[in-house]
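J.: the following comprises the amino acid sequence and a computationally predicted model.
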Amino acid sequence: MGYHVLDPDDLPTSPDHPCDRRSISEAAELAQLALAVYTMAPGEQLPTTYHYHEQREEAFYVAAGTLTVETPEDEYTVESGEVFVAEPESPHRAYNPDAAAEEVRVVGMGAPKFDIAKPYDPTGDDPTDDQ
């Protein structure tokens, strides 16, 4: 058995990420779950790109601030204490708008961990059309 008590603020930031990202998965050596804490200043986005996953289910719990999530159909406003869920094959881009008055802190989780994000072009075709 293994247990961990971690303070995300003590973890290193993830390189090449557009916001402050602290990987709990890496620190705890999780095999199946992608788990990280994100802090976004105004104008920053959570993912490296507008994307979708073929198999991964993702959830973003907003711990502080207000998260905005762009999808092909709509734009969602997710308040502190709420959760945004993206099912597989569902393109999304989570961000903190330029005009936001405060940072946003989000706990992001997804499984399976190994299902890497596929870029999505919001001006192009539906990513599921080719399958």
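T.: Arrived safely.
J.: going by C-alpha atoms from here, please, whenever you check contacts or count neighbours.
T.: Fine.
J.: how near is residue 33 to residue 89?
T.: 18 Å (C-alpha to C-alpha, to the nearest Å).
J.: and the gap between residue 38 and residue 110?
T.: From residue 38 to residue 110 the distance is 14 Å (C-alpha to C-alpha).
J.: test my guess that residue 100 contacts residue 42.
T.: Yes: look at residue 100 against residue 42 with C-alpha atoms under 8 Å: they come within range, at 5.3 Å.
J.: okay, and the common contacts of these two?
T.: Common neighbours of residue 100 and residue 42 are not found (criterion: C-alpha atoms under 8 Å, 6 or more residues apart in numbering).
J.: that older thread, of residue 38 and residue 110, who's got more company?
T.: Between residue 38 and residue 110, counting by other C-alpha atoms under 10 Å, residue 38 is the more crowded of the two (27 against 22).
J.: I figured the more buried one hits residue 47, correct?
T.: No: judged on C-alpha under 8 Å, residue 38 makes no contact with residue 47 at a distance of 9.6 Å.
J.: can you give me the helices in the chain?
T.: With helices called from DSSP state H, the chain shows them at 24-28.
J.: so what's residue 5 up against?
T.: Per C-alpha under 8 Å, 6+ apart, neighbours of residue 5: none.
J.: again, but for residue 21
T.: Contacts for residue 21 (C-alpha under 8 Å, 6+ apart) come out as 13-14, 36-39.
J.: want to compare, so here's the second one:
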Amino acid sequence: MTDSDEPDDDPDAIDGDPDATDGEVTKVAVEGLPDAPNPTSHKKEVDEALGVTEFGFNYYVADPGQRLPWGTHRHPNHEELFYVLEGELAVELADGVVSVTAGEAVFVPPETTNLARAVGETPAHVIAVGAPKDDDGAVIEEPCPACGAKVDRTYEVDGDDYVLSCTACGATVDRLTPGPE
């Protein structure tokens, strides 16, 4: 942690920069992280802030009706886990919907097509654990609003936004922006 045996209460004492950690234990103030482009009110990429490479770890705040993270998708080689801290999440699967409330977690096996959405009266605060960013391989499986093809999406970075396009026709199908800072 540090040279001292005393825990450091200063959230800026260890900044989470993976180049600065040199394999040491690091910490970060999650609320202070910038929002990443996504369809929710807030997405904090905790894994990236800490230099984590073996798994993904994100904190979301999603208003009722907002989907997380990308829409209907599956991970061919990776598992997902959603832990609801506050609010309620509905995870839509091919054979039904799983309701996950505060204090509950849901496991999604590889190759399982799913869509997680905040439901209820209050925002859902969710921790999502899954594939490492560099090896995610998520496949989006939603019909393109322009051509109707049920194909994957590509994305390009446009400033602070991610612009998603249909791989069949090239139409822009979504623009993901960072939440309010």
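T.: Looks like it arrived, so ask away. Model, not experiment: these values are computed from the prediction.
J.: I'd like the distance between residue 82 of the first structure and residue 100 of the first structure.
T.: 18 Å.
J.: so what touches stretch 97-104 of the first structure?
T.: Residues outside stretch 97-104 of the first structure that contact it (C-alpha under 8 Å, 6+ apart): 38-44, 62-68, 96.
J.: farthest pair within these?
T.: The most widely separated members of those, counting by C-alpha to C-alpha, are 43 and 63 (18.1 Å).
J.: who has more neighbours, these two?
T.: Per other C-alpha under 10 Å, whichever of residue 43 of the first structure and residue 63 has more neighbours is residue 63, with 19 against 14.
J.: quick one: map the more buried one onto the second structure.
T.: In the second structure, the residue matched to residue 63 of the first structure (TM-score structural alignment) is residue 85.
J.: got it, and residue 9 of the first structure?
T.: Using TM-score structural alignment, residue 9 of the first structure lines up with residue 31 in the second structure.
J.: state the distance from that match to residue 59 of the second structure.
T.: 9 Å.
J.: between the two, what contacts are shared?
T.: Shared contacts of residue 31 of the second structure and residue 59 (C-alpha under 8 Å, 6+ apart): residue 44.
J.: looking at the two now, which is surrounded by more residues?
T.: Each of residue 31 of the second structure and residue 59 has its neighbours counted (other C-alpha under 10 Å); residue 59 has more, 23 against 11.
J.: now do the strands in the first structure.
T.: 20-23, 34-40, 51-52, 57-64, 66-70, 75-79, 83-86, 93-95, 104-111, 118-119 (DSSP state E).
J.: could those go into a markdown table alongside distance to residue 125 of the first structure?
T.: Below are the strands of the first structure laid out as a markdown table (distance: least, C-alpha to C-alpha, whole Å):
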| stretch | distance to residue 125 of the first structure |
| --- | --- |
| strand 20-23 | 30 |
| strand 34-40 | 28 |
| strand 51-52 | 13 |
| strand 57-64 | 21 |
| strand 66-70 | 16 |
| strand 75-79 | 18 |
| strand 83-86 | 19 |
| strand 93-95 | 16 |
| strand 104-111 | 25 |
| strand 118-119 | 12 |
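J.: which one of those strands lies closest to residue 1 of the first structure?
T.: Residue 1 of the first structure lies closest to strand 34-40 among the strands of the first structure, at 19.1 Å (C-alpha to C-alpha).
J.: that closest one against the second structure, how far on average?
T.: Mean deviation of strand 34-40 of the first structure relative to the second structure after superposition (mean C-alpha distance after the TM-score superposition for the first structure): 0.4 Å.
J.: residues in the second structure aligned with that strand?
T.: Going by TM-score structural alignment, strand 34-40 of the first structure sits over residues 56-62 in the second structure.
J.: for the residue nearest to residue 133 of the second structure when sequence neighbours are not counted, give its distance to residue 84 of the second structure.
T.: Distances taken as C-alpha to C-alpha, 6 or more residues apart in numbering put residue 56 closest to residue 133 of the second structure, at 6.2 Å, once the chain neighbours are dropped. Per C-alpha to C-alpha, residue 56 of the second structure is found 16 Å from residue 84 of the second structure.
J.: out of these two, which sits in the more crowded spot?
T.: Taking neighbours as other C-alpha under 10 Å, residue 56 of the second structure and residue 84 compare with residue 84 leading, 23 against 20.
J.: contacts only, for the match of residue 9 of the first structure.
T.: Contact partners of residue 31 of the second structure, counting by C-alpha under 8 Å, 6+ apart, are residue 44.
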